[in-house]
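In: Sequence first, predicted model second:
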Amino acid sequence: MGRLRCTLVFIAFLFCSWQSFAQNPRIADSLKSIYFSKNGEKANLEVLWEIANNEADPDSAIKYSKLLITKSKAAGNDEKLYNGYRQLGNGFRLKGDFKQALKAYFKSLDYAHSLKDRMGISYANIEIGNVYSLSGNTANADLYYNKGIEELRNGEDSTSLGTALFNAGDEYLRIGNLEKAKEFTNEAERIFEKVDFPMGRAYSLGNLGRINAKLGNDELAEENLNSAIVLLQDLNAHNAIAEFLLSLADVYSENGDAEIAFQYANRSLELSKKYGFKNYITDAYLKLSELYEQIGYTAKSFQYYKDYITYRDSVRNLESVSEMANLRTNFEISQKQTEVDLLNQQKKNQQNIVIGVLVALFLLMLLAFGLYRRNNFIRRTNLIIEREKNRSEHLLRNILPEGTALELMETGKVQAKKFEAASILFTDFEDFTQYSESLSPEALVESVDFYFSQFDKIIEKHGLEKIKTIGDSYMCAAGVPFPMKDHAISIMYAALEILEFVEETKKDNPAMGAHFEIRIGINSGPLIAGVVGSKKFAYDIWGDSVNTASRMESCSERGKINISEDTFQLVKGSFSCKERGKIEVKNKGMVPMYFVENIKDLKVKNPNGAPTKWS
């Protein structure tokens, strides 16, 4: 779980307090109007610094920091150059551009040295240490924290000293140096108590609880974490409370007191749900799954782990869908804009021709002008063509396998290839025609898309290649376009996961328009793969093995995986199968078939190492 999330929030809060206690966008907006009405250069620099200091948007803070730096250089004002580079570093740090943030902070450190500003030197060193800590460079983070702390010890800013000590202690906790972490965090807690800074003291006590838990001082860890939670309740810092409740659950779990551990984990989950703390909700689900696993409640553990995966993936999927929609919209707009640009250019050329005919006296001048415009048009047209070519290549790589797409772009065609060992999977929804008659077209397409989108994720996870969908039938293969040693094993795991997903959907999504029953068929053997068509390219596979896989699906039953003799021989050492005997198959005669049996409460590992539950 994200044990350092609340710590990082705390660091950001404290460093904002060094600059202006809190960034205020309204103040920044007011200052912008003042800046554009000021005439004096000195007044302009002061207002620019205030704008950059109060901007909440990183891009806007970077913009005004750069403007402050430019004008400060022109005015020869080193103090404002120090402030400008420091604010520039803050902007890049908030954007996650650590390389540019370090460049800016080192420049601010140079100007602090030239000004002999001891506090400025200490702040710059600690800002640099924070960036190294965020980027995982422990050695440099430790070096610059110590430099900053040494300067702060000689000053009077106790809050900043406490902040630097806390950050250094947090870094030592991250790398496992618990004694040093405890030393620095204890000192930070004493300073925050002395200056009456309850938020800083709460976070310090929370980290001390984690440190003592790792050192085996469970009673002291519990005392520290409970004290932190009491302080945070007074401050309404609910996100930090949720995090520390999970830490208490860890402590009691280590002590073997599962009942109390469950109480704290459930309190964290309830609090996170109440205030919408998405990261802590996922952490709480995972913690409850671990606790149930420790006491042997496998089914309950699996349910919470499934909630953890579902909640985590739902957040990721929303982001992915939004990004894909934006990409598609931008592509369509760019195509339309290209057509408009070309049409406008043609109209301009026609106007040039008319002018050249009517104005004979200026024929030579118009000719030269026309040639210039033509060359300019050709250059722009070539740029447009190049952009469209790049877009086309990108789309082609999404449609075809990487190697196949490259071969098609280089030679204009794709040589069909024979694969001696591959496995093919077909699925089909039972009673699909009945659903298509009772549902609206929109609802039917939405339901099919929901299932097939999840199938896509499952086969990608197991290294399979999607071939195509035909109506309600889904087809994929293992061992193409690149040979795969365990192709039959991999495709079997994918089939089991598809079957499990369909069953879970019926339970977890009762409001969905259609809940399909699925049949799955698998066969293994040689096949031929290549690209068909001259315009709408499609990667496809052919051969008797493919036809047999289709027959396996049509001969399967709802909720069953039907496999051929060839596939059975490849997977019988890893999966339990039930022999069905020989069954009549069109154009093939009597063919032996097997059902993959359902085995309850058994976990096996797929090739990627992740557990797959059979139900």
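Out: Yes, it's here.
In: rest of the way, CA atoms for contacts and neighbours
Out: Will do.
In: helices or strands up against the longest strand anywhere in the chain?
Out: In the chain, assigned by DSSP state E, the strand with the most residues is strand 517-532. Here strand 517-532 touches strand 417-430, helix 487-508, strand 538-542, helix 544-554, strand 560-564, helix 565-571, going by 3 or more Cα pairs under 8 Å, 6 or more residues apart in numbering; DSSP states H and E.
In: Could you list the buried residues of it?
Out: By 16 or more other Cα atoms under 10 Å, the buried positions in strand 517-532 come out as 517-531.
In: ok so, going back, of the helices and strands packed on strand 517-532, flag the one that's most buried.
Out: Highest mean neighbour count of the helices and strands packed on strand 517-532: strand 560-564, a mean of 26 (counted as mean count of other Cα atoms under 10 Å).
In: on contacts alone, who are the packing partners of whatever helix or strand Phe10 lives in?
Out: Assigned by DSSP states H and E, Phe10 falls within helix 5-19. Where contact means 3+ Cα pairs under 8 Å, 6+ apart, helix 5-19 is packed against helix 158-175, helix 198-215, helix 238-254.
In: next one: whatever helix or strand comes next after the second one to chain centre, how far?
Out: Sequence order places helix 218-235 as the next helix or strand after helix 198-215, per DSSP H and E. Between the centre of helix 218-235 and the centre of its host chain there is 33 Å, according to Cα atoms, centre = their mean, to the nearest Å.
In: quick one: contacts of helix 218-235?
Out: 198-199, 201-206, 208-213, 238, 240-241, 244-245, 247-248, 251, 255 (Cα atoms under 8 Å, 6 or more residues apart in numbering).
In: switch to 6 Å and redo it
Out: Ala202, Leu205, Gly206, Gly209, Asn212, Ala213, Ile241 (Cα atoms under 6 Å, 6 or more residues apart in numbering).
In: quick one: the last one from Glu259, how far?
Out: In this view, Ile241 and Glu259 are 20 Å apart by Cα to Cα, to the nearest Å.
In: On the three-state scheme, the spatially most central residue of the chain is what?
Out: Of all residues in the chain, the one closest to the mean position by Cα atoms, centre = their mean is Arg316, 6.2 Å from it. Recorded secondary structure, Arg316: helix (DSSP: H, G, I helix; E, B strand; the rest coil).
In: how near is it to Arg373?
Out: When distance is defined by Cα to Cα, Arg316 is 49 Å away from Arg373.
In: quick revisit: I'd like to check the angle between the helix holding Phe10 and helix 158-175, please.
Out: Angle, helix 5-19 to helix 158-175, by axes from the mean of the first three to the mean of the last three Cα atoms, to 10 degrees: 150 degrees.
In: picking that back up, let me have the helices and strands packed on helix 5-19 in CSV, adding mean neighbour count as columns.
Out: Formatted as CSV, those follow (neighbours: other Cα atoms under 10 Å):
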stretch, mean neighbour count
helix 158-175, 24
helix 198-215, 25
helix 238-254, 23
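In: Between those helices, which one is closest to Ala421.
Out: helix 158-175 (47.4 Å; Cα to Cα).
In: and after the one helix or strand Ala112 maps to, which helix or strand comes next?
Out: Secondary structure assignment for Ala112, by DSSP H and E: helix 98-115. Going down the chain from helix 98-115, the next helix or strand is helix 118-134, by DSSP H and E.
In: try it against this one:
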Amino acid sequence: LEEAQQHCLTANAIFLKLQSVDDIVASFIHIGRITYAMGYVSTALNYFMQADNILNEYKHIDEFLKAQIFYYIALCHNKIGNVEQAIEYSLLARDRLKVLENKKQYGETLMILSISYGKENNIDEAIKYAKEASRIFRDVQNTKKIAEIESCLGEIFAKGGNYEESFLHLNKAVKLKEDIDDKTIVDTKFKICSNYIKQSNFDMGLNIIAEIEKDISDDDYASRIKCMKYLFNIYVKKEENNKAEKVLLNGIKFIENIDRKEDLADFYVLLGKFYYNTGEKQLAAKYMEKGIDIYKGMGLILKESI
């Protein structure tokens, strides 16, 4: 990254002498994208802001460059969690991209808006922009993006309690992802399972988990572990404690044979809480202690969500 930064600064020194504003801005955008991809989001945001400042300083009018910069600034704010700024810059980028008819980037900007409004629990606005993004991407036949939006819409409708509409969009997403062999289909199926659990339709939830287990590869440990957590949750809600206990014990055996300490700690704590709720206090203390010891060893704290 340091080498890339140095090249960028060297190039910009030359561009400044030549007063080549387009090249200066393009250079900042380029280094910003590299920095963002490496995970340094705040630093990337700074580069994109510098690009915008250059345009303003030189009073250089280029609506496409301006739209690009606003889009990347919105992307950074959304990643950091600055929801209001993400919405503000998304709207700025949207207005310019709409005029320019850059449909792909316009659609991506609408997606950021939808996600940002979703984080604010503004369901109506989230749905509105997700639908508009879906229409835009359908125009450019970007199936992967459409599937992503349909999955996002399904989650938003579920959050608002409209499960009928949620299932409609999630099933569309599954179909699209099947057509292009998109591995993220598993994530969408987990969302469908969550809907069934919320509706207390546990048998359908079990069917979805069975589908997922059949589809995922042997080395997809994250999905296998997630399946076990879903199964445990379903069996607890069905008050089938023997099955719930068996899932966790089998899960612990499975995780002990792979290098996933945090997941192992999660399962120890889940089992400890399970035993506590079923009145087996000694076993509860044993497994809670095991889990907490692993968390401490990793410098983590007990997860409230477990």
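Out: Received the coordinates, thanks. Everything numeric here is computed off the predicted structure, so don't read it as measured data.
In: related to what we said a few turns ago, structure 2: matching residues for the helix holding Phe10 of structure 1?
Out: Aligned using TM-score structural alignment, helix 5-19 of structure 1 spans no residues in structure 2.
In: Which positions within that helix qualify as buried?
Out: Quick answer for helix 5-19 of structure 1 (16+ other Cα under 10 Å): Cys6, Thr7, Phe10, Ile11, Phe13, Leu14, Phe15, Cys16.
In: quick revisit: what span of structure 2 lines up against the longest strand of structure 1?
Out: So strand 517-532 of structure 1 is aligned with nothing, judged by TM-score structural alignment.
In: got the angle for that strand vs strand 538-542?
Out: 110 degrees.
In: Pull the residues that contact strand 517-532 of structure 1.
Out: Residues contacting strand 517-532 of structure 1 (Cα under 6 Å, 6+ apart): 416-430, 538-543, 545, 549, 552-553, 556-564, 566-567.
In: and the helices and strands packed on helix 5-19 of structure 1 as a markdown table, adding distance to Lys103 of structure 1?
Out: Listed next are the helices and strands packed on helix 5-19 of structure 1 as a markdown table, based on distance: least, Cα to Cα, whole Å:
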| stretch | distance to Lys103 of structure 1 |
| --- | --- |
| helix 158-175 | 21 |
| helix 198-215 | 29 |
| helix 238-254 | 32 |
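In: To Ser60 of structure 1, which of those helices lies closest?
Out: Ranking the helices and strands packed on helix 5-19 of structure 1 by proximity to Ser60 of structure 1 (Cα to Cα) places helix 158-175 first, at 26.2 Å.
In: Now the element after the closest one, going C-ward?
Out: Taking DSSP H and E, what comes next after helix 158-175 of structure 1 is helix 178-194.
In: which part of structure 2 lines up with that next one?
Out: Going by TM-score structural alignment, helix 178-194 of structure 1 sits over residues 123-139 in structure 2.
In: Next, the mean deviation of that stretch compared to structure 1.
Out: When structure 1 is overlaid, stretch 123-139 of structure 2 sits 0.8 Å from its aligned residues on average, using mean Cα distance after the TM-score superposition for structure 1.
In: What residues of that stretch count as buried?
Out: By 16+ other Cα under 10 Å, the buried positions in stretch 123-139 of structure 2 come out as 123, 125-127, 129-138.
In: Other residues contacting it?
Out: Gly107, Leu110, Met111, Ser114, Tyr117, Gly118, Ile146.
In: and those as a markdown table, adding distance to Tyr36 of structure 2?
Out: A markdown table is the format used below for those (distance: Cα to Cα, whole Å):
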| residue | distance to Tyr36 of structure 2 |
| --- | --- |
| Gly107 | 20 |
| Leu110 | 20 |
| Met111 | 18 |
| Ser114 | 21 |
| Tyr117 | 22 |
| Gly118 | 23 |
| Ile146 | 24 |
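In: which residues in the stretch 351-500 of structure 1 form strands?
Out: 417-430, 465-470, 473-478 (DSSP state E, counting those that start in this stretch).
In: Just name whatever secondary elements the last one is in contact with.
Out: Translated: strand 473-478 of structure 1. strand 417-430, strand 465-470 (3 or more Cα pairs under 6 Å, 6 or more residues apart in numbering; DSSP states H and E).
In: Mind putting the ones you listed into TSV with distance to Leu94 of structure 1?
Out: Converted to TSV, these look like this (distance: least, Cα to Cα, whole Å):
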stretch	distance to Leu94 of structure 1
strand 417-430	47
strand 465-470	40
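In: Could you point out which of those strands sits nearest Glu41 of structure 1?
Out: For Glu41 of structure 1, the closest of those is strand 465-470, at 64.5 Å, according to Cα to Cα.
In: can you list contacts of the closest one?
Out: Against strand 465-470 of structure 1 from outside (Cα under 6 Å, 6+ apart): Met475, Cys476, Ala477, Asp540.
In: got the contact list for the last one?
Out: So that's Asp540 of structure 1. Listed by Cα under 6 Å, 6+ apart, the contact set of Asp540 of structure 1 reads Ile467, Ala529, Gly530.
In: Output those residues in TSV; the columns should cover distance to Ser438 of structure 1.
Out: Shown next, in TSV, are the contacts of Asp540 of structure 1 (distance: Cα to Cα, whole Å):
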residue	distance to Ser438 of structure 1
Ile467	29
Ala529	38
Gly530	38
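In: quick check, nearest of those residues to Ser334 of structure 1?
Out: Using Cα to Cα, these come closest to Ser334 of structure 1 at Ile467, 29.7 Å.
In: and the closest one, how many neighbours?
Out: 18 (other Cα atoms under 10 Å).
In: can you check Lys79 of structure 2 too?
Out: With other Cα under 10 Å as criterion, Lys79 of structure 2 counts 17.
In: Aligned to it, what sits in structure 1?
Out: Using TM-score structural alignment, Lys79 of structure 2 pairs with Leu134 in structure 1.
In: residues in contact with Ile146 of structure 2?
Out: Here Ile146 of structure 2 is in contact with Ser134 (Cα under 6 Å, 6+ apart).
In: Tell me the spacing between the aligned partner of Leu291 of structure 1 in structure 2 and Asp215 of structure 2.
Out: In structure 2, the residue paired with Leu291 of structure 1 is Ile234, using TM-score structural alignment. Separation of Ile234 of structure 2 from Asp215 of structure 2 (Cα to Cα): 20 Å.
In: what do you get for Val140 of structure 2?
Out: 30 Å.
In: got a winner among the contacts of strand 465-470 of structure 1 for most neighbours?
Out: That'd be Ala477 among the contacts of strand 465-470 of structure 1, by other Cα under 10 Å, with 26 neighbours.
In: coming back round to it: out of the helices and strands packed on strand 473-478 of structure 1, flag the one nearest Lys80 of structure 1.
Out: strand 465-470 (58.6 Å).
In: Perfect, that will be all.
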